[in-house]
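[1] Below is the sequence, then the predicted model.
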Amino acid sequence: MGAIEIANGENEKPKLNKYALGCAIVASLINSIFGYDTGVLSGANLFIKEDLKLNDTQIQVLAGTLNLAALVGSAMSGRTSDMIGRRKTIVLASLIFMVGAILMGYSPNFIVLMVGRCIAGVGVGFSLMIAPVYSTEISSSTHRGALSSLPELCISIGILLGYISNVAFSKLPLKLGWRLMMGVAAIPSIALAFGILQMPESPRWLVMQGRLKDAEDVLFLVCDSEQEAISRFRDLKAAVGIPEDSKEEVVIPPKKTASGAGVWKELFVRPTPTVRRIMLAAWGIHFFQHLTGIEGVVLYSPRIFKKAGIESKQKLLLATVGVGITKTIFILIATFKLDKFGRRRLMLTSVSGVTTALLVLACTLTVVHFSTKPLLWALCVSIISTYTYVAFFSIGLSTVTWVYTSEIFPLRLRAQGASVGVAINRAVTATIAMTFISIYKALTIGGAFFMFAGFSALAGVFFYFFMPETKGMALEEIELLFTPGGSKAKQQKTEEVGV
């Protein structure tokens, strides 16, 4: 019977469960608000600088504050989601975003603007962890890549909407335009907080709380067949340590399992060899993702295009919209292809393309820097290489990072392990955001992108050696990939099932 099921699984991929898709979409929308806050600042900072009479250092601090504050949110998010649940954590993130957006839209001065940006940053820390974790835990193994990449797609859509908002509100009076750009995000935050309450809780979190009947009910909603629901339910109980033959609707799990207590010790004090390998892979990917320079492109693309030769503010903003469109299109492509091509292949393709595009952009901007007259060809090559860079970043580094790190941690470590990854991610992002202008003034803008190209090459080496493929594997089996001799054990288990 097992052999027949495996044969059928190889010939026909199960259809995507529409209810699971709907849940993942709603959960992922929280990240579109973060994307909007990131994208809108790229154009808004031109007007904020003029209205509030800020210097470049203050603009860098404003850009990086969101990510520094996200460190606080990410530090709190893992334990919070283990205690109150994935769904309520998303609601909390929405409310935090709402307060931050209202303050930024009101901003009579730089201090209030910074406070609003900091509050929104805390929401970022929560949303970046919880959206992919919830989407991963609600998904089946055959479509987990697509559903858990939706948060990144929503970030990209949010960034694009931020760019469009820049163009739409740029014609308004100076004091009103940028405030509307920053404050309008409060509206979807309120709507999302209510919408999320209609979603079910993560079945994996419910099992951690011992709410077996509730978990089973959710699994029957998000699975395509009774057999799949039963199989996932059995694996979840085994992961938490609940006896397989338990028939109780509610059991009392170990206190540490229910609340997430003791996870920090398991991660940092007494990690097993398997957990160490998982941490290296998950946190290393987060570390390298933004060292490739994406924050410099997303936040400061108007400055890049200005250096290349575009002078008009409207043309700068329109060229930046192209960055958002490119990012969204290629993340959408990655969402549909992630479960077909796999995480590893897309990541290695992505980092190769990113490195090449960065080298071309760096060479072109260096020529422009030393030229005494405008160079039309250099302007065209700069725009094309920037869009190419964004396209390659989007198909792998952008999407795979969040999918991969939300699926490789064991259930008991997932939320808090992912939250550490978010903290690392935001720390690197804040560093790039707050130093990019200073770096390109010191090295020239071409030199800055040569530096990012070098980091991208190092990232490719890391991904090649420390990132095993997880495509199509059940969450409860992925741990074997990082266990010494685990790949052989996984293969033996598959052969025994086939027999």
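    Received, thanks.
[2] okay, CA-based contacts and neighbour counts for the rest of this
    Will do.
[3] I'd like to know which elements the strand or helix carrying residue 90 is packed against.
    Using DSSP states H and E, residue 90 sits in helix 86-106. Packing partners of helix 86-106 (3 or more C-alpha pairs under 8 Å, 6 or more residues apart in numbering; DSSP states H and E): helix 18-52, helix 56-84, helix 110-138, helix 174-183, helix 186-196.
[4] ok, and here's another one to check against it:
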Amino acid sequence: MSTGNNPFKLLDDISMRSFHLKYMLVAAMGTFTDGYDLSTLGVVLPYVLMSYGISSLKSPAGVFWSIWLNALPVFGFFMGAPLFGYLSKLGRKTFYGWDALLMAVGAALQPFMPNLILLGAARFIMGIGLGADYVLSPTIIAEVSNARDRGKLLALGFGGFWNFGAAAAAITVLIMLIAGFNPGLIWRVALGIGAVWPAGVVYLRRRFPETPRYSAIIARNLEEFRRFVMAILGTHHNIQEGTLSHEEIEEIMLFRKYLKYIALGALLWLIFDIPAYGLNFFVSYIAQSIKMTPVYLQLLGTAFTLPGIALAWLLLDRWGRRNAQGYGFLLTGLTFLIFSYFVYTYSRSPNAAALLFLPTIISFGLAKTWMQMGPGSVVAVGAHGVEFSPTKIRGIGQAINVIGGRTGVLITTFVFPTLFVASSYTAYIFLGLVSVIGAVLTFTLIPETKGLGLEEISLKLSGDS
């Protein structure tokens, strides 16, 4: 298939329209839920542990359950992502809504669990739904987006709404603190509210039409494709014989052709999630080191993501994915490395908390900004997974990317608390070096995809253009 007779060219070349935003907003509620729940636990973790008889985050039991309550949703991703990545071959719309239902059920069970083991089980169920959503939602947004705005729609729908969910979490907890709620009630209400967002979009997701690329390439339902084009453009459009030949080779051959790019996306998502979740999961540890209430540090970090969201919206489809991500990784790494110097210099001082207060605030905030400007709006929103994978294998390609990212989350979940308790400045050096590695890989290996339709990207990566 040449770009000259690309049947999706009409959809690629249109300007952003209201239906693009509707798709993005309905898809974004899954990521909003992810940001809300994972950030909520980071803020209320001391209250959760106190309710089950654990008084210190740094005690062996505190470290153990801090790790496992964060890790179990991630293990759910390892089930949900590949399962729904495979099922997406049977229809993007067919299973859209089931992911949100699993999220809602898992979140709703959390407040009622009588022990930490069952609380972890509820979070595992929620993680299955989140894993499914991380495959289906970016795939659907990418397959209906126009070429010129696909980057910003993915960035806002995932990177942006993750942080809006984190802000909602901090605000919810802050309101209850101000109102004088007891700690046991605060964490139960805060985690339980996480069921509201996904439950609210189950019906909407079931009503969305199938994506035009799935209809034409996988289902071979050209009438459904024509109806989609008619509904959007108001014109009839027929697909000529032979224009889809690029997608007609066997799936195993497509995997062999594109595996290096799919694997590169997965590796970069792994690299990003190590520092990103080091900050998100363990905000309570960081806040305690400067004698600050975790909810205030969480709100501050969320505020610093707003400039990053704005920069991503402005730059991704102009400056390009590679530049935004590469410089975002680099600036994040430098921020962590500089901050590690302050921690090393002042951590042994009798008034270390006071001396480190301002450097911690500035470094925590700037790291959030640079992350969101770059990798948090590219690889972490699934852009590499959905853009580097042809339509026939896009679900599985995205699932591999999601698993890569969640592997990074597991690494930071198990490594960061141990490093932080043993030597906090070493923990920040670790996060900084990982970020710099991400910058090097991005600048040297990532192909630029701005302004290209998905089929044009596939041709470019295959060398057949």
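    Structure's in. What do you need? Values in this document were obtained by computation on a predicted structure and should not be read as measured data.
[5] TM value for the aligned chains?
    After superposition, the two chains reach a TM-score (TM-score structural alignment, normalised by the length of the second structure) of 0.89; 441 aligned residues with a C-alpha RMSD of 2.3 Å.
[6] So what does residue 117 of the first structure match up with in the second structure?
    Using TM-score structural alignment, the equivalent of residue 117 of the first structure in the second structure is residue 123.
[7] meant to ask about residue 82 of the first structure, not that
    Counting by TM-score structural alignment, residue 82 of the first structure lines up with residue 89 in the second structure.
[8] That match against residue 213, yeah?
    No. Using C-alpha atoms under 8 Å, residue 89 of the second structure is not in contact with residue 213, being 11.6 Å away.
[9] out of the two, which sits in the busier spot?
    A direct count of neighbours by other C-alpha atoms under 10 Å for residue 89 of the second structure and residue 213 places residue 213 higher, at 23 against 18.
[10] The residue nearest to residue 202 of the second structure when sequence neighbours are not counted and residue 181 of the second structure, how far apart?
    Once flanking residues are discounted, residue 202 of the second structure sits nearest to residue 97: 4.7 Å by C-alpha to C-alpha, 6 or more residues apart in numbering. According to C-alpha to C-alpha, to the nearest Å, residue 97 of the second structure stands 34 Å off from residue 181 of the second structure.
[11] Name the residue in the two with the higher neighbour count.
    For residue 97 of the second structure and residue 181, the more surrounded residue by other C-alpha under 10 Å is residue 97, and the numbers stand at 25 against 13.
[12] What does that one correspond to in the first structure?
    Under the alignment (TM-score structural alignment), residue 97 of the second structure maps onto residue 91.
[13] how much space is there between that match and residue 199 of the first structure?
    Applying C-alpha to C-alpha, the value for residue 91 of the first structure to residue 199 of the first structure is 11 Å.
[14] packing partners for whichever strand or helix holds residue 354 of the second structure?
    With elements taken from DSSP H and E, the one containing residue 354 of the second structure is helix 352-373. Applying 3+ C-alpha pairs under 8 Å, 6+ apart, one finds that helix 352-373 of the second structure makes contact with helix 294-315, helix 321-346.
[15] So which bit of the first structure is the last one matched to?
    Spelled out, that is helix 321-346 of the second structure. The alignment of helix 321-346 of the second structure onto the first structure (TM-score structural alignment) spans residues 343-368.
[16] winner for burial among the helices and strands packed on helix 86-106 of the first structure?
    Most buried of these, by mean neighbour count (mean count of other C-alpha atoms under 10 Å): helix 110-138, with a mean of 26.
[17] how much does that helix stray from the second structure?
    Helix 110-138 of the first structure, aligned to the second structure and superposed, deviates on average by 0.8 Å (mean C-alpha distance after the TM-score superposition for the first structure).
[18] The second structure: matching residues for the very next helix or strand once past that helix?
    Using DSSP H and E, the helix or strand that directly follows helix 110-138 of the first structure along the chain is helix 144-148. Aligned by TM-score structural alignment, helix 144-148 of the first structure corresponds to residues 150-154 of the second structure.
[19] Superposed on the first structure, what's the mean shift for that stretch?
    Following the fit onto the first structure, the mean deviation recorded for stretch 150-154 of the second structure is 1.4 Å by mean C-alpha distance after the TM-score superposition for the first structure.
[20] which residues are contacting that stretch?
    Residues outside stretch 150-154 of the second structure that contact it (C-alpha atoms under 8 Å, 6 or more residues apart in numbering) are 20-21, 24, 138, 141-142, 145, 312-314, 316-317, 321, 377-378, 381-383, 450.
[21] Tell me which of the helices and strands packed on helix 86-106 of the first structure sits nearest to residue 308 of the first structure.
    Closest approach to residue 308 of the first structure among these is made by helix 18-52 (16.7 Å; C-alpha to C-alpha).
[22] That closest one vs the second structure, average offset?
    Aligned to the second structure and superposed, helix 18-52 of the first structure gives a mean residue distance of 1.2 Å (mean C-alpha distance after the TM-score superposition for the first structure).
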